[in-house]
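Asker: give me a 3D structure for the following:
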Amino acid sequence: MNAQPDAAPVPLEPSEVVAALWRDAGLPAEALAHLKLDGAEPVLPSSFAVGTAAQASLGAAALAAAALWHSRTGRWQDVSVDMRHAITEFRSERYLRVDGGPAPELWDKLAGIYRCGDGRWVRLHTNFPHHRDGVVRLLGCANDKAAVQAALEKRDAEAFETAASDAGLVVAALRSFEEWDRHPQAAALRGLPPVTLERIGDAPPQPLPAPASADAQPLSGVRVLDFTRIIAGPVAGRTLAAHGADVLLVTASHLPSIPPLVIDTGRGKRSCQLDLRDPDDKRTLHKLLHGADVMVQGYRPGGLAELGVGPEAAARARPGIVYVSLSAYGHVGPWSHKRGFDSLVQTATGFNDAEAQAAGSDMPRPLPAQVLDHAAGYLLAFGAMAALHRRAVEGGSWHVRVSLAQVGQWLRGLGRVPDGLKAPEQKIDDVSDLLEAVPSGFGMLTVVRHAAHLSETPARWTLPSEPLGTHAPEWLPRG
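Answerer: The predicted model follows:
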């Protein structure tokens, strides 16, 4: 939706939010009558409409799946999403358990918020070893939280943010909404919807065929190349898999990963390894691309283009491709090539400051979930399915773009929740009715069930999470 930040003094109705996403994507309005949204804010302690964001992004993705089902069968089905369940799925990594015990640690010991010498704050993201080592090297200090704090007390926050960004690291200076709104990057994004769809090539219409089996789902037979890591992109792939897509995660042995996120977001996917610096592996990728319907990528801006698989090259190689790109700060503006993660974008764009002000605290306060990541994940899946629908009707190759900063702008536009910070925190025992036990290549997992309910094609993951590189780099037969 194109609402300006903070346009709504109280939260918008989730159905209105979905309708705006639907209109922006150019999808058939008749689908909206088949969506039911239950529950109300607040669902977690936050002054922002995090429950609305969860329910609307999940609901839009599920309704897009139902629209594809209608295009394949001529039948609509009912879609429902409960807000409490949706926000629980927005924190799926927090509730992950492996063999009854805690999942591997998610956060590096240096990650977090620090006060600088000018009295301002910076947030460090050090979960990847090369990012951690780079920050320590830039500061000239030991790999120790106290040493990092002492070194930052000699730095100015924004100057260190710039120096870290110039070094390819991921650091964000804390800003208020007012400061962010004056930033050139905020100006570049203002007015953009959270999801953009652009036709980038010509191809004849490619309708999805009628289901080939009685247990088919909306995306059965759709092939998805998943070049993503961490949360947002992997959640998109997990969502597409839940609706029947053959999702093939592509990673490489030299790339770092975060084990609990691999486990949680790997449900429903196959996983192979290809080193795109190797000519043979690059040829294998191009063979996969020729058979793909969707490619989702979340690497640094321009990274895959440098390897010959950017959106334009992909559209030339595979006319009709739906190419889906995730970025931190958007595809336009001076920060369009800047790396970032959810926690950093929250910090840089004003959320941590605004939440602290609402709580009457001097300490920056994060949102109660990786809201930008999870919302971006479901909106990426929504955009991919919307583009598949457009491809079936209009033809063409499509580029879908979502950025964490645009999702943040969208979240601000959903309004604030009066007394939302008084809502109780959600512990794992409080959501036990939303969890299930499933086997995996890592042991028996306790995970959050998918929050969207489709009356005819229930979302499900038919493949378990497996260690990275378990599978061959090849497509399954179309079903």
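Asker: switch to C-alpha atoms for all contacts and neighbour counts from now on
Answerer: Fine.
Asker: nearest residue to the residue of the chain most remote from its centre other than its sequence neighbours?
Answerer: For the chain, the residue at maximal distance from the C-alpha centroid (Cα atoms, centre = their mean) is Lys154, at 35.1 Å. Excluding the flanking residues, the one nearest Lys154 by Cα to Cα, 6 or more residues apart in numbering is Gly117, at 5.1 Å.
Asker: what about Arg416, neighbour count?
Answerer: Residues within reach of Arg416, counting by other Cα atoms under 10 Å, total 21.
Asker: structure for this one too, so we can compare:
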Amino acid sequence: MGLWTNQTDLTDLTDLTDLTDLTEEGGVTEENMVEGRIHELAAEVRVELPSVRCTGDDPVLPSVFRVGTAAAVAVGAATAAAAALLGKTRKAAVDEAREVVVDMREAAVAFRDERYFRIDGATGELWAALSGDYRTANGWIRLHCNFDHHRDAVLAALGLPAGADRDAVAQACAGRTAVEIEESVTAAEGCAAAMRSRAEWRGHPQARVVAESPLIDLTRIDDTGPVRPGDEGPMRMRPLGGVRVLDLTRVLAGPVATRFLAAHGAQVLRVGAEHLPEVPGLVISTAFGKRSCRLDLRTPAGAAALRDLVAGADVFVQSYRPGALEALGFGPRELAALRPGIVCVDISAYGSRGPWAGRRGFDSLVQMACGIAHEGGGGSRPRPLPAQVLDHATGYLAAFGAMAALLRRPVEGGSWRVRLSLARTAQWLDGFGRVDGAGTPDPDVSDLMEEMDSAFGRLAYLRPPGTIDGASPYWSSPPPGQGEHPPAWW
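Answerer: Okay, the predicted model is just below:
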């Protein structure tokens, strides 16, 4: 039976803030909680999926939030969508699709795979010297300084000279309120977030807009797009074999989404630019199975090259601030005109509407703004989640949304748009309730690690999570160098 008809319906439980008692008393097991939540995702985007079997239990990682459960749902839904596409390419009914299994430990640790990534046995630096949490006159502020221009904006907003150290930043923050710093840094085109409680966030104008938004906003752009070649074509051995994906994303949700699509056989071409900064270790660890080119979209030549790529693409994933690509002539309707039937996936920090729609944001900042860091630290000081959960969850949900559009496109036609935000994912995570997991030890991941040679050296990495008929997805190539390939399909 399809997922719409054979899964436990947990709709009435979505507003509960603590499901621990129910799971302990046998009212809702961990497995049917995962199944029910996947059912909700399938219903939201109106697709039919094969059943998903979940193994393992929360807590997996040290947190009061149900990180393992959320990871199993996001990974399970995305894997089920891949299985459904595989069934379609083999001209099989959804009910005949292969068995889909997600292990909660494997899914949860995949949410922090960057911590386990090694190049010749060495780890990379993920945080710049000035990035972090600082005490203010009335609370806490988090400053994101991983990119040089964001660091410079923070220093300018605090009235500090270039080259100021962490002690100077701490002293400057101590004399100002958290919201004052947040607003001044934002005005200077930097990235910061004051620590708010859940109640404070729920009263914020942006939170009200986010709460009214779908978790995965899947809509049809137009009804003129034909069924793309290959949708009902010959048998393919991988779920996304023949699907072309353009990846215009950076840190971290977007690259996670496109890396998962690559693991299921998609041709993923990452489009970067020399003038855009990167976090070196994350660029490598999220580039498995992809190719990489560089284009400056501000130039006529760069824009023309991207238009040529779009004309041959099936999926276009971008994480620029809302409106940025539209200003360059690459909004969803322009993309659909170039490639009727395209699936456009947009990922943002706080959504595409509301007073914060254009605000820069990262996972750690959204955790501060939405009350997650406040609750984790008991309100006295920020304590983040044990992984970049909002980034990774949004990434897997974005991959799921893209595949949902690919499932609907052959039947309904048209071009499609998928929108997600880290802030809406934070609300989704909050809805899973809590678990007594603060003291949970970090799990052993040695059985989940694999190795691969690359131009960078010997890579050690976590394999992609989820299985279809007992087989794990895989990346067919190591991470490329930035700009290693021409802007062309292969």
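Asker: part of a helix, is the residue farthest from the centre of structure 1?
Answerer: No. Going by DSSP: H, G, I helix; E, B strand; the rest coil, the assignment for Lys154 of structure 1 is coil, not a helix.
Asker: ranges for the strands of the stretch 201-350 of structure 1?
Answerer: Applying DSSP state E, counting those that start in this stretch to the stretch 201-350 of structure 1 gives strands spanning 223-227, 246-251, 269-273, 294-297, 322-327.
Asker: mind checking which of the ones you listed is nearest Phe160 of structure 1?
Answerer: Proximity to Phe160 of structure 1, assessed across those by Cα to Cα, is greatest for strand 322-327 (21.8 Å).
Asker: what span of structure 2 lines up against that closest one?
Answerer: Taken onto structure 2 by TM-score structural alignment, strand 322-327 of structure 1 occupies residues 343-348 there.
Asker: cool, stretch 390-402 of structure 1 as well?
Answerer: Going by TM-score structural alignment: stretch 390-402 of structure 1 matches residues 408-420.
Asker: now tell me what touches that stretch from outside.
Answerer: 47, 215-228, 231-232, 332, 336, 340-348, 351, 394, 398, 401-402, 405 (Cα atoms under 8 Å, 6 or more residues apart in numbering).
Asker: go again with 6 Å.
Answerer: Contacts to stretch 408-420 of structure 2, defined as Cα atoms under 6 Å, 6 or more residues apart in numbering, come from residues 216-227, 340-347.
Asker: how about stretch 460-473 of structure 2?
Answerer: If you take Cα under 6 Å, 6+ apart as the criterion, stretch 460-473 of structure 2 is touched by 98-102, 106-107, 117-118, 263-264, 448-451.
Asker: just curious, which of those residues is nearest to Arg424 of structure 2?
Answerer: Nearest to Arg424 of structure 2, judged by Cα to Cα, of the contacts of stretch 460-473 of structure 2 is Ala107 at 20.2 Å.
Asker: what about the one helix or strand that closest one maps to, how far off from structure 1?
Answerer: Ala107 of structure 2 belongs to helix 104-110 when assigned by DSSP states H and E. For helix 104-110 of structure 2, the mean deviation from structure 1 after alignment is 0.6 Å (mean Cα distance after the TM-score superposition for structure 1).
Asker: quick one: the residues in structure 1 that that helix pairs up with.
Answerer: Going by TM-score structural alignment: helix 104-110 of structure 2 matches residues 83-89.
Asker: what residues of that stretch count as buried?
Answerer: 83-89 (16 or more other Cα atoms under 10 Å).
Asker: can you check stretch 74-83 of structure 1 too?
Answerer: Those would be 76-83, for stretch 74-83 of structure 1 by 16+ other Cα under 10 Å.
Asker: what stretch of structure 2 does stretch 176-185 of structure 1 fall on?
Answerer: Under TM-score structural alignment, the match for stretch 176-185 of structure 1 is residues 197-206.
Asker: helix, strand, or coil at the residue nearest the centre of structure 2?
Answerer: Residue closest to the mean C-alpha point of structure 2, counted by Cα atoms, centre = their mean, is Gly395 at 2.1 Å. Three-state assignment for Gly395 of structure 2 (three-state DSSP): helix.
Asker: how near is it to Leu325 of structure 2?
Answerer: Using Cα to Cα, to the nearest Å, Gly395 of structure 2 is found at 20 Å from Leu325 of structure 2.
Asker: same thing with Asp15 of structure 2?
Answerer: Going from Asp15 of structure 2 to Leu325 of structure 2 by Cα to Cα gives 36 Å.
Asker: ok, Met33 of structure 2 next?
Answerer: To Leu325 of structure 2, Met33 of structure 2 is 38 Å away according to Cα to Cα.
Asker: neighbour count for those two, which is higher?
Answerer: Met33 (23 against 15).
Asker: buried residues of the helix or strand in which that one is found, list them for me.
Answerer: Met33 of structure 2 is part of helix 30-45 when elements are defined by DSSP H and E. By neighbour count on 16+ other Cα under 10 Å, the buried set for helix 30-45 of structure 2 is 30-42, 45.
Asker: following that helix, which helix or strand comes up?
Answerer: Where DSSP H and E defines the elements, the next helix or strand beyond helix 30-45 of structure 2 is strand 52-55.
Asker: now do the buried residues in that next one.
Answerer: Applying 16+ other Cα under 10 Å to strand 52-55 of structure 2 flags 52-54 as buried.
Asker: repeat for stretch 246-256 of structure 1
Answerer: Residues of stretch 246-256 of structure 1 classed as buried by neighbour count (16+ other Cα under 10 Å): 246-251.
Asker: so how far is Arg238 of structure 2 from the counterpart of Ala65 of structure 1 in structure 2?
Answerer: Counting by TM-score structural alignment, Ala65 of structure 1 corresponds to Ala82 in structure 2. As judged by Cα to Cα, Ala82 of structure 2 and Arg238 of structure 2 stand 9 Å apart.
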